[in-house]
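[1] predicted model and sequence below, questions to follow.
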Amino acid sequence: MKSIAIVACSNPLSLSSKESNEKLFELLRNDGRNLLISKCIYEQEDELLSSGKERADELMKFFSNPDVTDIYDISGGDMANEILDYLDFEIIRKSQAVFWGYSDLTTVINAIYSQTGKSSVLYQIKNILHGEPDSLFKPKFEIIQGQGIEGTVVGGNIRCFLKLAGTKYIPEMNGKILLIESLGGKIPQMITYLSQLRSMGVFEKINGIILGTFTEMEKENCSPDMTELVQKFVGPNMPIAKTCEIGHSRDSKAIWIGKEIEIRNE
């Protein structure tokens, strides 16, 4: 029987989230597939955290299961990159299972691509509790600089993507399309992240940039906004696309990391 799996590779979920998570699990069970759940989902009452190896072992258990088609990570936070050194990327490469996650899981998604060539989905599956959006994999884009964008998408949450800098897990950036979005952070933080990307030589290698939502900046109506900041860093010749449908909002849509994309204005 085909199965789907639930994991939490980043911060453990609070015990208070159990009720809403059970609603998600019930919804997923109604899909007609067997539901498997990691042992490392919730915080422990004694405040002990599961180790990176323990969380990685749970993830590998599902990648090793030939019946598992999709692995949904329902966590976020800070600690996902702790599991990377414990993953068996050869098993992941051979597995049919697709990994789904967002935010801090940007680290895992991009590591899977860089080490195996496999694509993963940048999306928080808990959003389906609020209604799965139409055309889940078809967010709307607007070209705001250049004639269009074409290439393989890498990236995700900008803060979390930069955790891979200097490691073997960061994707090769030549010819790629860099997707960036963020929940927190205002102008000083974004300048920090963009400065690091520039110092890494990323802007000299990529074919274009996709801007998702930048929740705190947009809430605070920061000026300059993220589009203006990016333009200052990359100049007038870098193709840039913008979407309001990829990020941390409940109605965000999904995008494949590690797959080709072509964006043109209608």
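    In hand now; what should we look at?

[2] when you work out contacts or count neighbours from here on, use the C-alpha atoms and nothing else.
    Will do.

[3] show me what contacts Glu266?
    With C-alpha atoms under 8 Å, 6 or more residues apart in numbering as the criterion, no residue contacts Glu266.

[4] my bad, Gly32
    No contacts exist for Gly32 under C-alpha under 8 Å, 6+ apart.

[5] helix or strand: which one has it?
    In the assignment (DSSP states H and E), Gly32 maps to no helix and no strand.

[6] give the contact list for Gln124.
    Going by C-alpha under 8 Å, 6+ apart, Gln124 touches Tyr72, Asp73, Ile74, Trp100, Gly101, Tyr102.

[7] repeat that with 7 Å
    The contact partners of Gln124, taken as C-alpha atoms under 7 Å, 6 or more residues apart in numbering, are Ile74, Gly101, Tyr102.

[8] kindly report the same for Leu13.
    Contact partners of Leu13, counting by C-alpha under 7 Å, 6+ apart, are Ile41, Tyr42, Glu43, Ser75.

[9] if we use 10 Å, what do you get?
    By C-alpha atoms under 10 Å, 6 or more residues apart in numbering, the residues touching Leu13 are Asn21, Cys40, Ile41, Tyr42, Glu43, Gln44, Ile74, Ser75, Gly76, Gly77.

[10] kindly report the same for Ser50.
    So Ser50 contacts Cys9, Asn11, Pro12, Lys39, Cys40, Ile41, Tyr42, Glu43, Gln44 (C-alpha under 10 Å, 6+ apart).

[11] adding another structure so you can compare the two:
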Amino acid sequence: MILPKKLKRGDTVGIIAPASPPNQENLEKSFSFLKELGLNVKIGSHVKEVYGYLAGTDENRLRDLHTMFSDPSVDAIICAGGGYGTARIAAHIDYSLIKNNPKIFWGYSDITFLHTAIRQETELVTFHGPMLASDVGKEEFQDLSKKMFLQLFEPKELHYSEQISPLEVISEGERTGDLVGGNLSLIQSSIGTPYELDTEGKLLFIEDIDEPPYRVDGMLNQLLMAGKLQAAAGIVVGDFKNAVPTNNKPSLSLDEVLEHYLGGLQTPVLKGFKIGHCEPHFSIPLGVKARLSSKTKSLTIMPGVQ
């Protein structure tokens, strides 16, 4: 894997909106946090554009992505928000440009499709973490979420234990593998494409938002039939915000769905990680080695920068 270079005070962060239009007021508020970290801000030319449910046309969102990776004055790229749209540009990305200009790339949710495509095409480690307009610029942005950005300034091993949140074992075991994944619906949408997520021998991380149990059931069923769950060395279940039935019809609970698909796997599966659409949001590098243990109820992750 390619580890991007660590940041230092005075470096410049490029901001792009590769999916839906970000809340501009929250985006502006987020800049003060970046400045507290000693970082300068460079805003993509098309971040304020609105094209239906997209932050500008595919061509313009792609242009901002390419510009930030090719610009030698930009040391890291942080996404303003998610929503929908990154899969529309994945096939048109110049992956050789990214591989020849590796740098920190940070976001989550719909950005999952880009995390997977970039890593599998270039071997660049990317970061699953809070975005500027969606999270950083809001009042509820918590201290732990802020501290997770410090992993970009110095190589550090991350340790997640029950000191952060209660963890529950779905399947016993202890395994090591590259940490991959992200938003479950985006992982599902990669199946059958050139950017289909490779889970063979890897620790698969999943999270989602506003998906009722039957929808989570359908997505996990597709991953099961595609062999993705069985191939994984272990599964890290992050936050599933608002995963409740949306009508008065009978429904399985999210826990029952998770137990059905993950309980019989012969690999460690733990749930309860505050990673995803939640506060605090524990940020993680994707593509690095990690160790998941049901014995110690912990996830240990190797550094994501050099």
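    Done, it's in. Remember, it's a predicted structure, so these values are computed and weren't measured experimentally.

[12] quick one on the thing from earlier: report the buried members of the contacts of Gln124 of the first structure.
    Buried residues within the contacts of Gln124 of the first structure, counting neighbours by 16 or more other C-alpha atoms under 10 Å: Ile74, Gly101, Tyr102.

[13] coming back round to it: strands - which of the contacts of Gln124 of the first structure land there?
    Among these, DSSP state E puts Gly101 in strands.

[14] what's Thr152 of the first structure aligned with over in the second structure?
    Residue correspondence to the second structure (TM-score structural alignment): Thr152 of the first structure is matched to Asp178.

[15] what residues are up against its match?
    1, 199-204, 232-233, 285-291, 301-302.

[16] same deal with Tyr160 of the second structure?
    Shown in contact with Tyr160 of the second structure (C-alpha under 10 Å, 6+ apart): Leu167, Phe273, Lys274, Phe282, Leu292, Lys297, Ser298, Leu299, Thr300, Ile301.

[17] what of Gly185 of the first structure?
    Gly185 of the first structure makes contacts with Arg159, Ile191, Phe214, Thr215, Glu216, Met217, as judged by C-alpha under 10 Å, 6+ apart.

[18] the same query, at a cut-off of 8 Å, please.
    With contact set as C-alpha under 8 Å, 6+ apart, Gly185 of the first structure has these partners: Glu216, Met217.

[19] assign it to helix, strand or coil.
    At Gly185 of the first structure the chain is in coil, as set by DSSP: H, G, I helix; E, B strand; the rest coil.

[20] map it onto the second structure.
    In the second structure, the residue equivalent to Gly185 of the first structure is Glu211, according to TM-score structural alignment.

[21] repeat that for Leu59 of the first structure.
    Matched to the second structure by TM-score structural alignment, Leu59 of the first structure sits across from Leu65.

[22] what number of residues lie near Val68 of the first structure?
    Using other C-alpha atoms under 10 Å, Val68 of the first structure has 23 neighbouring residues.

[23] let me redo that: Ser20 of the first structure
    Using other C-alpha under 10 Å, Ser20 of the first structure is surrounded by 11 other residues.

[24] now swap in Met1 of the first structure and tell me
    Neighbourhood size, Met1 of the first structure [other C-alpha under 10 Å]: 8.

[25] same question for Val202 of the first structure.
    When neighbours are defined as other C-alpha under 10 Å, Val202 of the first structure has 18 of them.

[26] mind putting the contacts of Tyr160 of the second structure in JSON lines, secondary structure included?
    JSON lines is the format used below for these (three-state DSSP):
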{"residue": "Leu167", "secondary structure": "coil"}
{"residue": "Phe273", "secondary structure": "coil"}
{"residue": "Lys274", "secondary structure": "coil"}
{"residue": "Phe282", "secondary structure": "coil"}
{"residue": "Leu292", "secondary structure": "strand"}
{"residue": "Lys297", "secondary structure": "coil"}
{"residue": "Ser298", "secondary structure": "strand"}
{"residue": "Leu299", "secondary structure": "strand"}
{"residue": "Thr300", "secondary structure": "strand"}
{"residue": "Ile301", "secondary structure": "strand"}
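
[27] which of those residues sits closest to Leu124 of the second structure?
    Ranked by distance to Leu124 of the second structure (C-alpha to C-alpha), those are led by Ile301 at 16.0 Å.

[28] ok, now which ones touch the closest residue in space to the closest one that isn't next to it in sequence?
    Spatial nearest neighbour of Ile301 of the second structure, excluding adjacent residues (C-alpha to C-alpha, 6 or more residues apart in numbering): Ala290 at 4.3 Å. By C-alpha under 8 Å, 6+ apart, the contact list for Ala290 of the second structure reads Thr176, Gly177, Asp178, Leu179, Leu203, Leu299, Thr300, Ile301, Met302.

[29] mind running it again at 10 Å?
    Taking C-alpha under 10 Å, 6+ apart, one finds 157-159, 175-180, 202-203, 299-303 in contact with Ala290 of the second structure.

[30] just the residues you listed: which are in strands?
    Using DSSP E, those in strands are Leu158, His159, Arg175, Thr176, Gly177, Asp178, Leu179, Val180, Leu203, Leu299, Thr300, Ile301.

[31] ok, now which ones touch the spatially closest residue to Gly184 of the first structure that is not a sequence neighbour?
    Nearest non-adjacent residue to Gly184 of the first structure, counting by C-alpha to C-alpha, 6+ apart: Glu216, 5.1 Å away. The contact partners of Glu216 of the first structure, taken as C-alpha under 10 Å, 6+ apart, are Ser182, Leu183, Gly184, Gly185, Lys186, Ile187, Cys222.

[32] now the first one: how far from Met226 of the first structure?
    As for Ser182 of the first structure, its distance to Met226 of the first structure is 10 Å (criterion: C-alpha to C-alpha, to the nearest Å).

[33] are any of the contacts of Asp178 of the second structure buried, and if so which?
    For those, buried by 16+ other C-alpha under 10 Å: 199-204, 232-233, 285-291, 301-302.
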